[in-house]
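Student: Predicted model, plus sequence, below.
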Amino acid sequence: MGVNVAIANSHQIFRRGLAKWIESAKDINVVLECSDGKELLQQINEDLQVNVLLLDIQMSGIDGLSCCETLQKKRPDISIIILSHLSGSYFLKYAVQLKLHGYFTKDSESRDLLKAIRQYDDGEFYYEKKLKTKVEKIADYIRKNPDEDISRFDFSKRELEIIYLTAIELKSKEIASKLNISPRTVEGHKNNLIKKTNCKSFLGVILLAMELRLISMYGDFELFNL
């Protein structure tokens, strides 16, 4: 019968190419292709025979990480492999903590990904060689901090504005003037964000927001109407 694979990726050309490549392996079948998280959750029901899901993190509507959480409750029998251009420590940590089946970037070696697909039910965590050091450090951290909350961060628009404006080197007084709030309120937001994200400093908050692609250093003035 072979291994049944579902693919969720918003880039049609990449998704179709991936499906054709996977199906060139005679023992693997692509049974579902989805362009976003909403479609994925609608299509995967109890009757659909799926062994492995190749899932992108960044998708419109419902993102990949939210899909992981839902599917682990709805279809715990499906082995989920993240396949994304993102490889930041935050996403790897999330994948390890959720006990996903693997994490690969889009330039991974094909044989490594195929091995992970074929060994979908062995309980191992598969990843490409260049992620080895990161994964080992993350696994060690999780062993030492087993009770740490793995919930993702929900930043408000105001919090993102303050993160972004600090990232482009505006001081608290300048941020306060731009946002029509007091400097004390700005500092309060910063302190709350440090606690909320468990970072050691506000620089850590900025780096986390960039890693999550919540802000970039280009074009965000239009995003926030600043």
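Tutor: Received the coordinates, thanks. Numbering: from 1, shown residues only.

Student: Only C-alpha atoms from now on, for both contacts and neighbour counts.
Tutor: OK.

Student: Quick one: neighbours of K26, just the number.
Tutor: 10 (other Cα atoms under 10 Å).

Student: Just give the nearest non-adjacent residue to it, would you?
Tutor: Nearest residue to K26 in three dimensions, chain neighbours excluded: G2, at 7.9 Å (Cα to Cα, 6 or more residues apart in numbering).

Student: Count the neighbours of the closest residue to K190 other than its chain neighbours for me.
Tutor: Beyond its immediate neighbours in the sequence, the residue positioned closest to K190 (Cα to Cα, 6+ apart) is F202, lying 6.8 Å away. Here the neighbour count serves as a burial measure; for F202 (other Cα under 10 Å) it reads 19.

Student: Next: G64.
Tutor: By other Cα under 10 Å, 22 other residues sit near G64.

Student: hold the first one in mind and look at this next one:
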Amino acid sequence: MTIRVVLADDETMIRAGVKAILGTEPSIEVVAEGANGHEAVELVRSHRPDVVLLDIRMPGLDGLAAAAEIRKVRPETAVVMLTTFGEDAYVARALSSGANGFLLKASDPRELIAAVRAVADGAAYLSPTVARQVINQLSGTAYARGEEARALLGQLTDREREVLALVGQGLSNAEIARRLHLVEGTVKSYVSTILTRLDAKNRVQAAILAYEAGLVDRDA
């Protein structure tokens, strides 16, 4: 199955480079591109892509605002923030806007392809460069630490906690299904229930709770 992608960045050279990298993968197709957040929202609305890549800093409607709007317009489309800015504040705001992934433009091209594949498959993706800072930054702000996180996870069944631990490791629904010998549709149902019970917007936020509750080894 071809993964359909919409790309939005106000720098023409960046768009050309990203499109060229994704073009090396036969299973990925950039179906449309824009130069600002408003265009990104409209392109997602009209093309209904699997994934949208958004630069954070764009004129008019920026990537953060566009991500939030896209989550309303088409929640099925996975959002990956692609930016040169790796500060904690940008990462935290991107994830709170409903982004499924965060990737620095300076990352290895293979990371870009891996990110698109991961979020299209229902997983979250954080560049290894920023993954640890996300957990450290959000652990004491958007989410409760230690005991409070464990209390939240107390709402989950043993199986749901098992699924959440694997979400925290970055596994997709298909990978979790194989690991637990379940049907992929069953895993999807588990993940949906987990997000609802934890009041998490997406898998990244749920994964952070998993780290805080100790379900996932921080040093793994």
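Tutor: That came through, no problem. Note that the structure is a prediction, hence the values are computed from the model and not measured.

Student: if we can go back for a sec, in terms of contact, does the residue nearest to K26 of the first structure touch I28 like I think?
Tutor: Yes. Proximity of G2 of the first structure to I28 meets the contact threshold set by Cα atoms under 8 Å, at 5.3 Å.

Student: Counting neighbours around each, name which of those two comes out higher.
Tutor: I28 (17 against 11).

Student: Show the contacting residues for the more buried one.
Tutor: G2, V3, N4, V5, I22, R118 (Cα atoms under 8 Å, 6 or more residues apart in numbering).

Student: residue in the second structure matching it?
Tutor: For I28 of the first structure, the aligned position in the second structure is I28, judged by TM-score structural alignment.

Student: And that match, how close does it get to V5 of the second structure?
Tutor: 7 Å (Cα to Cα, to the nearest Å).

Student: before we move on, what about G122 of the second structure?
Tutor: The gap separating G122 of the second structure from V5 of the second structure is 15 Å, by Cα to Cα.

Student: And the two? Which one has more around it.
Tutor: For G122 of the second structure versus V5, the count of surrounding residues by other Cα under 10 Å is larger for V5: 26 against 21.

Student: Could you look up the SS state of the more buried one?
Tutor: strand (DSSP: H, G, I helix; E, B strand; the rest coil).

Student: surely the residue nearest to K190 of the first structure meets N192?
Tutor: No. Using Cα under 8 Å, F202 of the first structure makes no contact with N192, being 10.0 Å away.

Student: Helices of the second structure, residue ranges please.
Tutor: 12-22, 37-47, 63-73, 88-96, 109-120, 128-139, 146-153, 158-168, 173-180, 184-198, 203-212 (DSSP state H).

Student: which residue in the second structure lines up with K74 of the first structure?
Tutor: Residue mapping for K74 of the first structure onto the second structure gives V73, with TM-score structural alignment as the criterion.

Student: residue contacts, that match?
Tutor: The contact partners of V73 of the second structure, taken as Cα under 8 Å, 6+ apart, are V41, R45.
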